[in-house]
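Visitor: Compute the structure for the input listed below.
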Amino acid sequence: MKKSLVALAALAVAGVASAQSSVTLFGVVDATFNGYSNKSENVFGQTAKITKNQLTNSGYNSSRLGFRGTEDLGGGLAASFWLEAGIANDDGTTGGNVSNVTGTTTTGLFNRRSTVSLSGAFGEVRLGRDYVPTFWNDTVFDPFGTNGVGSNLINTANGGSIPNATGFTTNQLYVRASNSVGYFLPPNLGGFYGQVMYAFNEATKYDPGILTPNVANSQRTGRYVGGRFGYANGPLDVAAAYGEATIGDDFFAGSTSTLKTWNLGASYDFGVVKLFGEYSQAKNKVDYSVPNVTDIFAFTEPGAKGWLLGATVPVGPGLIRASYSAVKYSDLRIPGATNAISQNLTQVFGLQDPKADKWAIGYVHNLSKRTALYTTVAYVNNKDNRLTGNGLSTTGSYVSTTTGYVPKTSTAYDIGIRHAF
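Guide: Below is the predicted model of the structure:
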């Protein structure tokens, strides 16, 4: 009897597998020797450094393990799935952090992409966790692809150190959004392409509203809406994107914090060199449904503008990569400001908006189509002591400002190997 059940189970599995047109196991294993030095300085010109050398991962491509498959439904229709998990091959851990509707993070296995979709002549409808439209330009038009120490400062500003009314916050919806519905244009439009996305925050609503629990970031945080449209033909690729991500809310204070981002990127391949460029602008707008007297003089739209210029040059089996990126913040609260009025003093006394720039250069040597050796060096110059998140490290750390030191410069390197399968 047991043998019969096993046989039936095997037949069932075989039947499911045969119904698929294709099922693929794929992945990337990327190991990196990484080192950085973040220098701080006090008013007397004395310097202090934080340095570290480590073995880490994802210096060239993000390490991952995934499964994807497609079933031909006939009549030009196809159903597909994609399950992709981030892996940390330097210590053997899998999965990673996934943002939820409260703005905090939870551990998820398929934290990179987890989607099911239906496609045909109309395009593709995709459901699940996926890249947001506004992230694509930051990675596609960067020679370093937002990986490793060479990643541009637009990536740093829009993802890791978004300015808000009290300082900086992390944008949980910068790269991907969970609980999303996306639509992609069909690929036969003469080079034109595009996508739109809406992500649900999945908040529980109460009627009457007074019964709503007084928990911050529980009613609107997690919502995303955006789109990206572009044109790619021959050596030219150009695209523009816009998105709104709700990154904070307080129901009883009547406030909602929405990060509004737009960017424009392009690349052109001359053969001997491929050029890249991008401009990005983000504003963190705080809306109040009830007038807020303490913020009557506030700059309620702190934000950042960033730009990038880059190039790749093929050299035999290798590729030289180089980029320059910069970011400038605006309407930031001065260090120690306790309310909107003291924040306003930043402009009254003419303090400059903080900014930073970054240089990066690297080389990739392809041993085969799937295996490559690479190295990158980068340098960041902080031009204001509030940009503590612009350190070339996994934590962005400097000597604490409470000790009298302020962030100044960072240098870092990556030396690694990448294998894809």
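
Visitor: For the rest of this, base every contact and every neighbour count on C-alpha atoms.
Guide: Fine.

Visitor: for the one helix or strand Trp262 maps to, the distance to its chain's centre please.
Guide: Element membership of Trp262, judged by DSSP states H and E, is strand 255-269. Relative to the centre of its chain, strand 255-269 is centred 11 Å away, using C-alpha atoms, centre = their mean, to the nearest Å.

Visitor: Thr256 and Ser218 touch, don't they?
Guide: No. Contact criterion C-alpha atoms under 8 Å: Thr256 and Ser218 do not qualify, at 10.9 Å.

Visitor: Contacts only, for the most centrally placed residue in the chain.
Guide: What sits nearest the mean C-alpha location of the chain, by C-alpha atoms, centre = their mean, is Val175, with 3.3 Å. Going by C-alpha atoms under 8 Å, 6 or more residues apart in numbering, Val175 touches Tyr131, Val132, Phe135, Gly159.

Visitor: and the longest strand seen in the chain, what other elements does it pack with?
Guide: In the chain, taking DSSP state E as the definition, the longest strand is strand 22-41. Counting contacts by 3 or more C-alpha pairs under 8 Å, 6 or more residues apart in numbering; DSSP states H and E, strand 22-41 is packed against strand 47-57, strand 64-74, strand 406-420.

Visitor: so which helix or strand takes in the nearest residue in space to Ala360 that is not next to it in sequence?
Guide: Distance criterion C-alpha to C-alpha, 6 or more residues apart in numbering; nearest residue to Ala360, sequence neighbours excluded, is Ala378 at 4.2 Å. Assigned by DSSP H and E, Ala378 belongs to strand 371-382.

Visitor: contacting residues around the longest helix along the chain?
Guide: The longest helix of the chain (DSSP state H) is helix 2-19. By C-alpha under 8 Å, 6+ apart, the residues outside helix 2-19 that reach it are Glu71.

Visitor: Let's compare: structure for the following, please.
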Amino acid sequence: MKKSLLAVAAIGAFASAAQAQSSVTVYGILDVGYIGSNAKEGTGGVNKIQKSAFGQSAEQTSRLGFKGTEDLGGGSSAFFTVELGLTPQNPNLSGGSAGDGLQQTTNGAGSAIDNRQSFVGLKKNGIGQFAFGRQYTPVFNTGAATSPGQYNNVVGDVVYNGSSSAYFSGATTASGNNNGLGFTNRASNALTAQSDRFAGFQVGGMYALNNQNQSQTTSAAGATTGGNTNWNGWGLNGNFTWQKLYVGVAYQSFKTQYTSFQDTTTGNYNFGGNSVTGGVRIDNNGVLANPNQTSDKQTLVGATYDFGILKAYAQWVGRKVQNDTSLSVAQLTAGGSTATSAVAAGEQLNRNAQQIGVRSYITPTIESWASIGTGKIKSTVGTASANFVGWQLGSNYYVSKRTNLYAIYGQTQTSSVSGNTGSGNGANQYAVGVRHTF
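Guide: Just a heads-up that it's a prediction; the model follows:
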């Protein structure tokens, strides 16, 4: 009898403990449909590419997530999120190499699962929260709050530029897993902090640290090298809300360092696409630099105002990628480069863009948006620069609270600059599909 009572007590204790654990929520998005595009690439846009496919993630990147919280008492709680990217139209349901070609970093090429976010943290009501793991960056979060297209993956958004490689010859239709050209979306090995809102103000920050000492058997372009790899970054953000007005600003800076130079003559350092002919690369040799160390500084300012019948948006983004080391021709050729001129520290490739837009519910079930923006790409090696323009139209029809049909059209064009590889490129892209959230 005593043993039975002890067993019942033990079961009750375990049940109580289980109820005190995290309440876990499963959530996700599946976005599929038709995606088509027409593009011009190569110097002066001489190459024509047309694509047509039943694709995925045109309006929003498909994903599967798990998140939960645990009440620790006294206004404190623990929380976690694990979010995986999904590619429902591909043979592999998940996986990829979400990398940043400008920083020469990757999220593990060929990984079995695409890790969009994975973090755990603590929160104190009235103060704020902090978290460790792979997380969205301050610039990404500020841009998300002020994006008229809500970070869709159709061309035309000059700030986010989410699917810039979708219509070039070196890539298939967009999966939404890669970083945009305007800024770095996520940071691994990151510590973030965010305050609660006080008198309309909220502030936050990020520090990402991934310093390591490892043997580099190959450089970015295949030349045999060896040495250390160090990567780190930090960022700050703040926003202010007053009645129907929202204003946000964010800044972040990343550094990537190699003991031996990284040969970029194949076109890794370019703004405009991930193929050799697909980018705008404006300097003497068609590339930015052959760096030992690269710094990448990014700034975004955005605002929204809700007029009731529509919501107005405005954004500005700037990105400066800089070579921080000097290398002679002898050093470059010894490492396998084909460069014929020395590399000087301080060489930069700059991109900035500004965009305005509106978003409104025409009826309780029909939502539409429009945006237009301009920008410039400029290299400090030489005096050349290229201007670009983009615009986008889109609409949602909500058949239920969780399911909508959508249609999106976008277009972009880069000016032609004599002698600069990739200038004169342009594309239009269109998508119709269905998105379901759960």
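
Visitor: Tell me the counterpart of the residue nearest to the centre of structure 1 in structure 2.
Guide: The alignment partner of Val175 of structure 1 in structure 2, by TM-score structural alignment, is Asn185.

Visitor: Repeat that for Arg113 of structure 1.
Guide: Per TM-score structural alignment, Arg113 of structure 1 is aligned with Gln117.

Visitor: burial of its match, as a residue count?
Guide: Gln117 of structure 2 sits with 19 neighbouring residues when counted by other C-alpha atoms under 10 Å.

Visitor: What remains of the contacts of Val175 of structure 1 once you look at structure 2?
Guide: Here is what carries over to structure 2 from the contacts of Val175 of structure 1, by both residues aligned by TM-score structural alignment, their matches' C-alpha atoms under 8 Å: Tyr131, Val132, Phe135.

Visitor: Of the residues you listed, which is the most crowded?
Guide: Within the kept ones among the contacts of Val175 of structure 1, most neighbours by other C-alpha under 10 Å means Val132, with 29 neighbours.

Visitor: Can you tell me how far it is from Val98 of structure 1?
Guide: Separation of Val132 of structure 1 from Val98 of structure 1 (C-alpha to C-alpha, to the nearest Å): 14 Å.

Visitor: Could you do Thr156 of structure 1 as well?
Guide: Distance from Thr156 of structure 1 to Val98 of structure 1, by C-alpha to C-alpha: 18 Å.

Visitor: Could you report the neighbour count for the nearest residue to Gly419 of structure 2 once chain neighbours are set aside?
Guide: Distances taken as C-alpha to C-alpha, 6+ apart place Thr43 nearest to Gly419 of structure 2, at 7.6 Å, with adjacent residues excluded. Per other C-alpha under 10 Å, the neighbour tally for Thr43 of structure 2 reads 21.

Visitor: is it true that Thr43 of structure 2 touches Ser415?
Guide: No. Counting by C-alpha under 8 Å, Thr43 of structure 2 does not reach Ser415; the two are 10.6 Å apart.

Visitor: got the kept ones among the contacts of Val175 of structure 1 as a markdown table, with secondary structure and distance to Ala304 of structure 1 columns?
Guide: Listed next are those as a markdown table, based on DSSP: H, G, I helix; E, B strand; the rest coil; distance: C-alpha to C-alpha, whole Å:
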| residue | secondary structure | distance to Ala304 of structure 1 |
| --- | --- | --- |
| Tyr131 | strand | 21 |
| Val132 | coil | 19 |
| Phe135 | helix | 15 |
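
Visitor: all strands for the stretch 51-200 of structure 1, in order.
Guide: 64-74, 77-88, 93-94, 96-99, 105-108, 113-120, 123-131, 162-164, 167-169, 176-184, 192-199 (DSSP state E, counting those that start in this stretch).

Visitor: residue contacts, the equivalent of Gly310 of structure 1 over in structure 2?
Guide: In structure 2, the residue paired with Gly310 of structure 1 is Gly357, using TM-score structural alignment. If you count contacts by C-alpha under 8 Å, 6+ apart, Gly357 of structure 2 has them with Pro148, Ala312, Tyr313, Ala314, Trp369, Ala370, Ser371, Ile372.

Visitor: want to throw the residues you listed into CSV with distance to Asn211 of structure 2 and neighbour count?
Guide: Output for the contacts of Gly357 of structure 2, formatted as CSV (distance: C-alpha to C-alpha, whole Å; neighbours: other C-alpha atoms under 10 Å):
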residue, distance to Asn211 of structure 2, neighbour count
Pro148, 37, 29
Ala312, 42, 22
Tyr313, 38, 23
Ala314, 37, 22
Trp369, 43, 21
Ala370, 42, 23
Ser371, 40, 24
Ile372, 40, 22
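
Visitor: Looking at the residues you listed, spot the one nearest Asn404 of structure 2.
Guide: Here the nearest of those to Asn404 of structure 2, counting by C-alpha to C-alpha, is Trp369; it sits at 14.8 Å.

Visitor: give me the element the aligned partner of the closest one in structure 1 is part of.
Guide: Using TM-score structural alignment, the equivalent of Trp369 of structure 2 in structure 1 is Arg321. Secondary structure assigned from DSSP H and E places Arg321 of structure 1 in strand 318-330.

Visitor: May I see the buried residues of the very next helix or strand once past that strand?
Guide: Note on strand 318-330 of structure 1: by DSSP H and E, the next helix or strand toward the C-terminus is helix 340-348. Under the neighbour-count criterion of 16 or more other C-alpha atoms under 10 Å, helix 340-348 of structure 1 has Ala340, Ile341, Ser342, Gln343, Asn344, Thr346, Gln347 buried.

Visitor: Fine, thanks again, bye for now.
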